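Q: Could you look at this predicted model? Sequence included:
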Amino acid sequence: MVCETLDDIEMHLSATDYGPYLQNEPSALHTTIIMEKCTLKFVDEYKHMLCHTTEPLSTFLEYITLVLVDTPLAPYFFECITSKDLDDMNIEIMRNTLYKAYIEDFYKFCQKLGGAATEIMSDLLAFEANRRAVNITINSISIELTRDDRRKLYSNFGLFYPYGHKELAVREDIDQSFALFVSLVCAAMEKYPPYLLIFSKLSYGESQMLDKAFYKKEVKRLCLAFAQQFHNGVLFAYMRLREQEIRNLLWISECVAQNQKSRIHLTFDSPGNSVMVVTGICKLFTYLKGYSMKKKWAYKHATSDFKISTHGSSH
């Protein structure tokens, strides 16, 4: 059934976990309200998970939501940056520099987890680093950014590091159209087998299709994270998939609001992934249940030396 209005979307969402967050909204619903309430539900889920974790899982979850104001870097920005520095180009360079530091730190942290967590998170973060390298290269066209400056923004890990980064950094846009520039970048990346299908299927200069292809590839990788159990990567994958779900809901809502229902099917996620996500969420709660049992077992054995007992308890 295709929804005709945003109220129809609200009615369908009322039967889901988003229902309680939308039930008190007035009938004149807007797409931003749907986005806001779905995000609020997502944030509440994150807080619930964070409250039931201990180290190193709590630090792992905090990495996903780190913001600049809560880090030791904040004072340096007030001391070293003036309003004159905050033009469009400098802000983008600053944002990418900070994100590079963040993702590299997150990557190093995941290397210490060991087991399936390290294996899966290394793959997911490496994919993100590879995607950033391509996007930075394409988005830096027509701005005063030297090859060395461009390479400084690339993360120091991933499949493209270091040789792919060298090829991307030397791509110049002098006397080239944007479409040709994008095509040259894609040609340089086709030699990497895991990304061959992404770049080889793109037509001449289709940068927007490149973003869509990366999103689809990411969703598949996130779903595969649920193939193994009892590792922190399932939480990262779950949260990323929920973010994608909210983006899909926003896209559908915008299509309905603008009477462009024929474009609804152009959402990034594919229908075949829905079964995998449901299966993955079941495994997620299996993981959380097992994690909670391990915490109870550890507490019981830690307190047994002090002759602490809970009378009448079945645990």
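A: Perfect, thanks for sending it.
Q: switch to C-alpha atoms for all contacts and neighbour counts from now on
A: Noted.
Q: So which residue is smack in the middle of the protein?
A: The centre of the chain sits closest to R240, judged by CA atoms, centre = their mean, with a distance of 4.5 Å.
Q: Assign that residue to helix, strand or coil.
A: helix (DSSP: H, G, I helix; E, B strand; the rest coil).
Q: List the contacts of it.
A: Neighbouring residues of R240 by CA atoms under 8 Å, 6 or more residues apart in numbering: L222.
Q: Tell me the buried residues in the helix or strand harbouring E10?
A: According to DSSP states H and E, E10 maps onto helix 6-13. For helix 6-13, a neighbour-count test (16 or more other CA atoms under 10 Å) marks 6, 9-10, 13 as buried.
Q: helices or strands up against it?
A: helix 19-22, helix 233-257 (3 or more CA pairs under 8 Å, 6 or more residues apart in numbering; DSSP states H and E).
Q: re earlier: ok, so what distance separates the residue nearest to the centre of the chain from E128?
A: Note on R240: its distance to E128, by CA to CA, to the nearest Å, is 12 Å.
Q: contact partners of stretch 62-78?
A: 106, 236.
Q: and if we set it to 10 Å?
A: Stretch 62-78 has contacts (CA atoms under 10 Å, 6 or more residues apart in numbering) with 46, 50, 57, 98, 102-103, 105-106, 109, 235-236, 239-240.
Q: where along the stretch 201-315 of the chain do the helices fall?
A: 207-224, 233-257, 273-303 (DSSP state H, counting those that start in this stretch).
Q: Turn those helices into CSV, including distance to D17.
A: Rendered in CSV, the data for the helices of the stretch 201-315 of the chain read as follows (distance: least, CA to CA, whole Å):
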stretch, distance to D17
helix 207-224, 21
helix 233-257, 12
helix 273-303, 14
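Q: Highest mean neighbour count out of these?
A: Sort these by mean neighbour count, taking mean count of other CA atoms under 10 Å, and helix 233-257 sits at the top with a mean of 20.
Q: quick one: that one to helix 6-13, angle?
A: 150 degrees (axes from the mean of the first three to the mean of the last three CA atoms, to 10 degrees).
Q: here comes the other one, which I'd like you to weigh against the first:
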Amino acid sequence: MFNTKDGFLEATVRGCVGGFLRTEDYSNLQQCETVEDIKLYLTSTDYGSLLQNEASPTHPSLIVRCCLKKIVQDFSFFDLVKAAEPLSTFLQYLKYGYMIDNIVLMVTGAMHEREVTELLDKCHPLGMFDSIASLGAVSNLRELHRIVLVDTPISAYFGECFRDENLDEVNIEILRNSLYKAYLKDFFRLSQMLGGLTAEVMKEILCFEADRRAVNITINSIGTELSRDDRQKLFSDFGHMHPEGQRDLALCRDFEQVVSVIVNSTYQNILQKSTSEEMNIDKVFYETEVMKCSSMFAQQFHYGIFYAYLKLREQEVRNLMWLSECIAQDQKYRIVDGVISIF
């Protein structure tokens, strides 16, 4: 039954895996002297058709923009093929996280009096919706929901963060994390309802995502006015660190305590190479995500590979952005710090 309804799109995604940059590609890219050299090298990859007509000079932002176009191109194909239910709903859920990021970007930019057109250019293309340009006109959460977001798919997520407060920087971050909490809970519900191997692989990756967000929320809120109770309210209601690990994270007062909580959790092995720098925490979590997503392709007949493909493309965008910026700033020695090979 799976092959009859979804087999073609699953095979398409598996075929796209061959287009990822390999370890040898990153080794070659590190030898580039300019961003223009990076562009020239990428023209022989899956990004070639998107880069070949771009005018010089080449900037890192151009590389990133073309990488994002590749992601949109792939998802547009899925829409063109018209995925059957419930896969079509699953694919729509993959876009909701980008919608949340775009909302926060637009509202934060408007608060700092940035131009709407400038902000729209920075929005993720998979997270666009009709009324997004109106976000610059709202001043509190109630207006944000009533005027702009009531007709969007993520409107229901405001039930867990609905307060009539001004949109200052603290409340915007609380909004972001509250929306993500509601989104992950809903996505988890959907994936478990689908059952089978999809439920199994998505449970693992969404629990990981919930745990990573709990760690990041804790690190980012240390030294701020956010109380421990408010911090814990932003954690998801599931995950490998729920509930004991989350309770410990809520009590952390410095970075070393966060590391201690992670070491005593199911993630103790991923910190073996880390030091006391927060940037390494980000990297080891990204490395773990790449490993988990790559392993999804070893199994068949499940929707998790669509999630995995998107996340691996995201990592490739981060890799190329970091690599391009390092070369543009003549800091090639730092490339190894931010690039994570995928296959």
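A: Yep, that arrived. Here the structure is a predicted model, which is why all the values come from computation and not from measurement.
Q: quick one: which of the contacts of stretch 62-78 of the first structure is nearest to K220 of the first structure?
A: R240 (11.5 Å; CA to CA).
Q: Give the aligned equivalent of that closest one in the second structure.
A: Under the alignment (TM-score structural alignment), R240 of the first structure maps onto K311 of the second structure.
Q: Please report the distance of its match from S265 of the second structure.
A: Distance of K311 of the second structure to S265 of the second structure, computed by CA to CA: 24 Å.
Q: does the aligned partner of E62 of the first structure in the second structure sit in a helix or strand, and which one?
A: Mapped onto the second structure by TM-score structural alignment, E62 of the first structure lines up with Q92. Element membership of Q92 of the second structure, judged by DSSP H and E, is helix 87-111.
Q: try R213 of the second structure
A: Per DSSP H and E: helix 196-221 holds R213 of the second structure.
Q: Show me which positions of stretch 60-69 of the second structure end up buried.
A: 60, 62-69.
Q: Columns distance to N319 of the second structure on top of those residues, output as CSV?
A: Putting the buried residues of stretch 60-69 of the second structure into CSV (distance: CA to CA, whole Å) gives the following:
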residue, distance to N319 of the second structure
P60, 11
L62, 14
I63, 11
V64, 10
R65, 13
C66, 13
C67, 11
L68, 13
K69, 16
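Q: can you redo the residues you listed as JSON lines with distance to D230 of the second structure and secondary structure?
A: Output for the buried residues of stretch 60-69 of the second structure, formatted as JSON lines (distance: CA to CA, whole Å; DSSP: H, G, I helix; E, B strand; the rest coil):
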{"residue": "P60", "distance to D230 of the second structure": "38", "secondary structure": "helix"}
{"residue": "L62", "distance to D230 of the second structure": "39", "secondary structure": "helix"}
{"residue": "I63", "distance to D230 of the second structure": "39", "secondary structure": "helix"}
{"residue": "V64", "distance to D230 of the second structure": "35", "secondary structure": "helix"}
{"residue": "R65", "distance to D230 of the second structure": "36", "secondary structure": "helix"}
{"residue": "C66", "distance to D230 of the second structure": "39", "secondary structure": "helix"}
{"residue": "C67", "distance to D230 of the second structure": "37", "secondary structure": "helix"}
{"residue": "L68", "distance to D230 of the second structure": "35", "secondary structure": "helix"}
{"residue": "K69", "distance to D230 of the second structure": "38", "secondary structure": "helix"}
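Q: So what's the residue count around the counterpart of D88 of the first structure in the second structure?
A: Aligning on TM-score structural alignment places D88 of the first structure opposite E169 in the second structure. By other CA atoms under 10 Å, the residues close to E169 of the second structure number 13.
Q: now E169 of the second structure: how far from E278 of the second structure?
A: For E169 of the second structure relative to E278 of the second structure (CA to CA), the value is 22 Å.
Q: Over to S88 of the second structure?
A: Computed as CA to CA, the S88 of the second structure to E278 of the second structure distance reads 37 Å.
Q: what's the answer for Y286 of the second structure, then?
A: 13 Å.
Q: now Y41 of the second structure
A: 32 Å.
Q: repeat for S44 of the second structure
A: 36 Å.
Q: can you check R212 of the second structure too?
A: Between R212 of the second structure and E278 of the second structure the distance is 13 Å, computed by CA to CA.
Q: same question, D248 of the second structure
A: 18 Å.
Q: can you check K5 of the second structure too?
A: 44 Å.
Q: swap in I100 of the second structure?
A: Counting by CA to CA - I100 of the second structure and E278 of the second structure are separated by 24 Å.
Q: just V317 of the second structure next, same as before
A: From V317 of the second structure to E278 of the second structure the distance is 21 Å (CA to CA).
Q: Please apply the same query to A210 of the second structure.
A: A210 of the second structure is 18 Å from E278 of the second structure, by CA to CA.
Q: Provide the aligned range in the first structure for stretch 205-217 of the second structure.
A: Under TM-score structural alignment, stretch 205-217 of the second structure corresponds to residues 124-136 of the first structure.
Q: tell me which residues in the matching stretch are buried?
A: 124-134, 136.
Q: how big is the offset of it relative to the second structure?
A: Compared with the second structure after fitting, stretch 124-136 of the first structure has a mean deviation of 0.6 Å; criterion: mean CA distance after the TM-score superposition for the first structure.
Q: what's the neighbour count on the closest residue in space to L197 of the second structure that isn't next to it in sequence?
A: Spatial nearest neighbour of L197 of the second structure, excluding adjacent residues (CA to CA, 6 or more residues apart in numbering): H302 at 5.7 Å. H302 of the second structure sits with 23 neighbouring residues when counted by other CA under 10 Å.
Q: what do we get in the first structure for H302 of the second structure?
A: Superposed on the first structure with TM-score structural alignment, H302 of the second structure falls opposite H231.
Q: Please give me every residue in contact with that match.
A: Residues counted as contacts of H231 of the first structure (CA under 10 Å, 6+ apart) are 57, 113-121, 225, 284, 287-288, 291.
Q: out of these, which are buried?
A: Counted by 16+ other CA under 10 Å, these give 57, 113, 116-121, 225, 284, 287-288, 291 as buried.
Q: for F106 of the first structure, what are its contacts?
A: Shown in contact with F106 of the first structure (CA under 10 Å, 6+ apart): 59-60, 63-64, 100, 121-122, 125.
Q: Against H240 of the second structure, how distant is the equivalent of it over in the second structure?
A: Here F106 of the first structure is matched to F187 in the second structure, going by TM-score structural alignment. F187 of the second structure sits 16 Å away from H240 of the second structure, going by CA to CA.
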